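[1] What would the 3D arrangement of this be:
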Amino acid sequence: MNYFSSNFKLGILGGGQLGKMLLNDTRKFDIYTCVLDSSNEAPCKIASNEFHLGDLMDFDAVYNFGKQVDVLTIEIENVNVDALEALEKEGIKVYPASKTLRTIQNKARQKLFYTDNNLPTSPFTRFAYTTEVKEAIDHGSLTVPFVWKSAQFGYDGQGVKIVKSVSDLDGLPNVECIAEELVPFKNELAVIVARTLSGESKNFPVVEMEFHPEANQVEYVICPARIPEDVAQKAIDVALRTSEAFNHVGLLAVEMFQTQNDEILINEVAPRPHNSGHQSIEASYTSQFEQHLRAILDLPLGRTDSKVGGVMVNLVGAEGYSGNVVYENISAIMGLDGVTPHIYGKKQTRPFRKMGHVTIVDQDINMARTIAEEVKSTIKVISE
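    Predicted structure coming up:
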């Protein structure tokens, strides 16, 4: 099929920043795009060829949108999977497939998938309701500390809580959930794997992630990860095995823990472009977004190694500020060597909302990390 400057239509479910960055590459290739999102102010609206308003969890909205395109992909997991399954039966190509997405959407099913496929992950217990977690603690079958995770709809640090005492469960939604053993890890790592319908597979380098202690969001992504080569290879091997088990098409971001004994445990996965790959835009030969397009269109995959060390800094709304966004001191950071800001186009800020990111590149990854610290302390995402 001819995808370039043709009648081919690529559909994207979700109009957020991941979709916006994906559209940079569809524009580069002159691929016609249609985007579905529930917000008329979605970042993708200005860059897509067609923008459709609709609820991503509504069967009819997703189904009717999907009938208008040739290939359908996602930039967020929270979409109506029943509609995707119906579209597949009618011959629409959907990547990732509805079967893959149905497993990944639910963290309990996702964890069971790892155990069923002999993939390393931390021990866990599945519960139909959060109240059952309290009962398990009372009966002695579960002990603190552990990590409580909502089985569905967790995103950007939401739906996750470290439980150190029974009182920490107060106020949590009474939903299907898992209680996961708290892993005393050295590092949180990630590897993005790209896979085509033909079976070609390539991985990006291992990245190291540093998280905000309160928001449970990634603050820094460091590529390459500052870990021993043998540990990096273990992480890559686990990511490739995970990709093969899912038999996915497109990108699969595999988030992992490096334990104190240098073992690798899978935390969770995302079947789409991911926050842990943003530095690839400036630092890699092929960005994760271009690679996702290559994969879902069954084109040859691009080179995945880095041209230069890269660190990504997430720009999130500052605490205490809500309303029309202002990026304070952005011109100051642009005066630093190797710094490139990405502004997502969200007009309204609120505490910890992802508003953009900044990439810092340098031949010396430690120097890039030092500059990243300066960037983080200089720029502020506030409101008018």
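[2] from here on, contacts and neighbour counts on C-alpha atoms
    Noted.
[3] outside of stretch 13-24, which residues touch it?
    12, 33, 35-37, 42-45, 47-48, 56, 62, 72-76, 79, 273-274, 289-290, 344-345 (Cα atoms under 8 Å, 6 or more residues apart in numbering).
[4] one more, for comparison:
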Amino acid sequence: MAKQISDLKLGILGGGQLGRMLIQEAINYNLTTLVLDPDTDAPCKHIANYFECGSITDFDTVYKFGKKADIITIEIEKVNIEALDQLEKEGKKVYPQARVIRLIQDKGVQKQFFKENDIPTAPFQLVNTKEDIINSTLPFPYILKQRKDGYDGKGVMRINSFADIDNAFDAPCLIEELVDFEKEIAVIVSRNANGDVKTFPMVEMEFNAEANLVEFLISPSTYPDAVQEKAETIAKNIAAALNVTGILAVEMFITRNGDILVNELAPRPHNSGHHTIEGNYVSQFEQLIRSVFNLPLGDTRSINNAVMINLLGEKGHDGVAVYKGLEKIMAIDGVYIHLYGKKYTKPFRKMGHITIVDQNREAAVEKANYIKNTLKVIS
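    Here you go, the predicted model:
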């Protein structure tokens, strides 16, 4: 008799808020969850069936942890790939596959993958030294990105002139043409081992320019159907080219002349899909479970208009978190609060998110603006 989903153990590398929200969905399936994270106070600590404090980048630690699970997934890309490779060779199911994580860990390799598979993206060059940057043929201004370890807005800078190169990253990087975009958009695509594929409706994003993080997300998009279908087709094509199992967030730009360019990929649950918990028939977290256990994929349609706000730590505050204005926003209809269980706040740290669901799109945006100005994470 084949094992049921509730007989299998899901190992999660990383115990942050993405893992926490994944476990909250996994509980509905009676899944046993195992988490590895280096933080003794990780958000997953108290809700995982098994929590281990240890390095997710150390071969032995990841390998030994993986042996305890039936299926292994990630909530952050910076993990030990060699250990996952070895676990796959020994018959463990690793989703997304180790080869996919390896490709996405390196933004330079990721960009080359786009080029080789005719996926539209901004022109780029790979550089290893500051001298390479000086000799670049791309016109100023352009964007400089570290090839590895950049996330949540880190490892990215704008280069306006030769003077800025003095402060450039001294590590392998890629430089890419500055895109004159009208809107940043994202599509999350899911794919199970059978090759069944579904996309969530395209969303529009507003970024916090100072933190370089998504601050505001609106779903569904109001762009014409043809634009949305094009973005979703690009996401499906990427998932197929990668032959990935799991979910993949595809971040894109819509340029002022109407082109769609792919910016970056994330092979895991993503900030651009948090609204799906209340705003869609299936959430990105449940869809990940369905994908990695090779179950039928869920209904990704939007139920209603949803606006998601990232709750970031306030500038100048570093210490035990206090949520100022929480009761005021709880008095508003259609507001869903997600706090991530992080005891300490610091400037721009992701402390939670708020989703506003409303039949009226303008009303949802109005509520979101009020919440943005009312709810503050201080110390």
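[5] TM-score for this pair?
    Once the chains are overlaid, their TM-score stands at 0.98 when taken by TM-score structural alignment, normalised by the length of structure 2; 378 aligned residues with a Cα RMSD of 1.0 Å.
[6] Just the buried ones from the contacts of stretch 13-24 of structure 1, in PyMOL syntax?
    Restricted to buried positions by 16 or more other Cα atoms under 10 Å, the PyMOL selection for those reads:
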select buried, resi 12+33+35+36+37+42+43+44+45+47+48+56+62+72+73+74+75+76+79+273+274+289+290+344+345
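[7] which stretches of the stretch 51-200 of structure 2 form strands?
    71-74, 93-94, 124-127, 142-146, 156-159, 173-177, 181-191, 197-199 (DSSP state E, counting those that start in this stretch).
[8] Which residue in structure 2 aligns with residue 296 of structure 1?
    Counting by TM-score structural alignment, residue 296 of structure 1 lines up with residue 292 in structure 2.
[9] And residue 315 of structure 1, by the same measure?
    Aligning on TM-score structural alignment places residue 315 of structure 1 opposite residue 311 in structure 2.
[10] what does the strand or helix carrying its match rub up against?
    Element membership for residue 311 of structure 2, per DSSP states H and E: strand 305-312. Applying Cα under 8 Å, 6+ apart, the contact partners of strand 305-312 of structure 2 are 214-220, 274-275, 278-279, 347-361, 364-365, 368, 372, 376-377.
[11] Mind putting the strands of the stretch 51-200 of structure 2 into CSV with distance to residue 84 of structure 2?
    Listed next are the strands of the stretch 51-200 of structure 2 as CSV, based on distance: least, Cα to Cα, whole Å:
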stretch, distance to residue 84 of structure 2
strand 71-74, 9
strand 93-94, 7
strand 124-127, 27
strand 142-146, 24
strand 156-159, 28
strand 173-177, 25
strand 181-191, 20
strand 197-199, 24
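[12] Relative to residue 257 of structure 2, which of those strands is closest?
    Smallest distance to residue 257 of structure 2 across the strands of the stretch 51-200 of structure 2 (Cα to Cα): 8.6 Å, for strand 181-191.
[13] The closest one vs structure 1, average distance?
    Comparison of strand 181-191 of structure 2 with structure 1 after fitting gives an average deviation of 0.4 Å (mean Cα distance after the TM-score superposition for structure 1).
[14] Report the aligned residue range of structure 1 for that strand.
    Going by TM-score structural alignment, strand 181-191 of structure 2 lines up with residues 185-195 of structure 1.
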